[in-house]
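Asks: The sequence isn't on hand, but the structure is:
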């Protein structure tokens, strides 16, 4: 029987690997439109951030190049950052699911163990600067209203404590919403607006 797994299997496998290595303190849901409490509460000022793209297997990594206007220019400009990684699945000699990794813009840069990725985190200001530069090279995503998901919704932001523990995770899309929340919706209830009376009434 041929083994089958999905991108989400790899993601869960990564979280379980962190837990087994004692590197997991807390993991927030990283999918769905759930109510988000506070990005600042998850990612404190003393914590570092890493960005991970999960892939079903190594063969799917090449597809990343298609979402850039100029992948090679992006790689030349952004490769000095060490916090952006790809984690993918593959079968071990024992025919069990194993996890491989590589730096996002450098297929030759790998961690000995996937848990070592957590030591590559950068500060929040550096992280936001990186995201701005990354978006400059990305193709515009015109699928917003079609029911499809954007590439950003499949990237995961992990918050790492100073001691190297995972303290929170969000999709990149959710992380962006935490930083730039939508303005509050006006309350249009009938009894919430001031009453208006003509003079003399």
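Replies: Ah, there it is. Remember, predicted model here, so these are calculated numbers, not experimental data. Residues are numbered from 1 along each chain as shown.

Asks: contacts and neighbour counts: CA atoms only from here.
Replies: OK.

Asks: Now do the residue nearest the centre of the chain against residue 70, distance only.
Replies: Compute the mean C-alpha point of the chain, and by CA atoms, centre = their mean the closest residue is residue 156, 1.8 Å away. As defined by CA to CA, to the nearest Å, residue 156 lies at a distance of 23 Å from residue 70.

Asks: Also residue 126?
Replies: For residue 126 relative to residue 70 (CA to CA), the value is 22 Å.

Asks: ok, now residue 80?
Replies: When residue 80 is compared with residue 70 (using CA to CA), they lie 17 Å apart.

Asks: Of those two, which one has the most company?
Replies: residue 70 (14 against 10; other CA atoms under 10 Å).

Asks: Included below, for side-by-side comparison, is a second structure:
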């Protein structure tokens, strides 16, 4: 019916036109396999989005967990900010469907920003989510928050583009939390572990 990228571009276009988001951080590779396709924000609140071509493709995400029923039980009451965005037909044109990742609640596209999460809650959810995912077969183990190494943002009001590492962004936004962690190096990518 549709391609996943068509759905993603349609979402970006419509979100920009409706001024629903003022920040976007697309993910790829290991980061995309770990958490989703992109993080979007508005007024310092964040959404985690996984794009799919159709509603039938949502079930493929279940196989990416060590134990999906447990993940759903643990996170199903806290996923208001975490969505599948998928394509569906509305007469002869592409419409967007939105459904929460675990709780499977559907919402209207124009209401998505109402469900965004604050940064502390978003980080806590993302850490729990990543801990429940299967090991990344192409890497050295589970995907961690520190694997999300770049943040790219844009502002629709003044068109300023910002790029920084996740560590820089996190230190600026979450200084009290980040002071509890130290950066470590391994052969593939930087990691973070709690200070002892």
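Replies: Right, received. Where do you want to start? If you're wondering where the values come from, they're calculated on a predicted model, not measured in any experiment.

Asks: TM-score for this pair?
Replies: Once superposed, the chains reach a TM-score of 0.62 (TM-score structural alignment, normalised by the length of structure 2), with 151 aligned residues with a CA RMSD of 4.0 Å.

Asks: about what we covered before: and the next helix or strand past the helix or strand harbouring the residue nearest to the centre of structure 1?
Replies: Using DSSP states H and E, residue 156 of structure 1 sits in strand 155-160. Downstream of strand 155-160 of structure 1, the first helix or strand assigned by DSSP H and E is strand 166-171.

Asks: once aligned to structure 2, how far is the lengthiest strand in structure 1 on average?
Replies: Ranked by residue count and defined by DSSP state E, the top strand of structure 1 is strand 48-57. In the superposition with structure 2, the average deviation recorded for strand 48-57 of structure 1 is 0.6 Å (mean CA distance after the TM-score superposition for structure 1).

Asks: so where is that strand in structure 2?
Replies: The aligned range for strand 48-57 of structure 1 in structure 2 is 45-54, by TM-score structural alignment.

Asks: The counterpart of residue 21 of structure 1 in structure 2 and residue 111 of structure 2: what is the separation?
Replies: In structure 2, the residue equivalent to residue 21 of structure 1 is residue 18, according to TM-score structural alignment. Counting by CA to CA, the gap from residue 18 of structure 2 to residue 111 of structure 2 is 11 Å.

Asks: same deal with residue 153 of structure 2?
Replies: 21 Å.

Asks: of those two, who's got more company?
Replies: residue 153 (20 against 10).

Asks: separation between residue 134 of structure 1 and residue 167 of structure 1?
Replies: For residue 134 of structure 1 relative to residue 167 of structure 1 (CA to CA), the value is 24 Å.

Asks: More neighbours: which of those two?
Replies: More neighbours surround residue 167 than the other of residue 134 of structure 1 and residue 167, with 19 against 15 (other CA under 10 Å).

Asks: Point me to the helix or strand that includes the aligned residue in structure 1 for residue 138 of structure 2.
Replies: Aligned counterpart of residue 138 of structure 2 in structure 1: residue 143 (TM-score structural alignment). Residue 143 of structure 1 belongs to no helix or strand when assigned by DSSP H and E.
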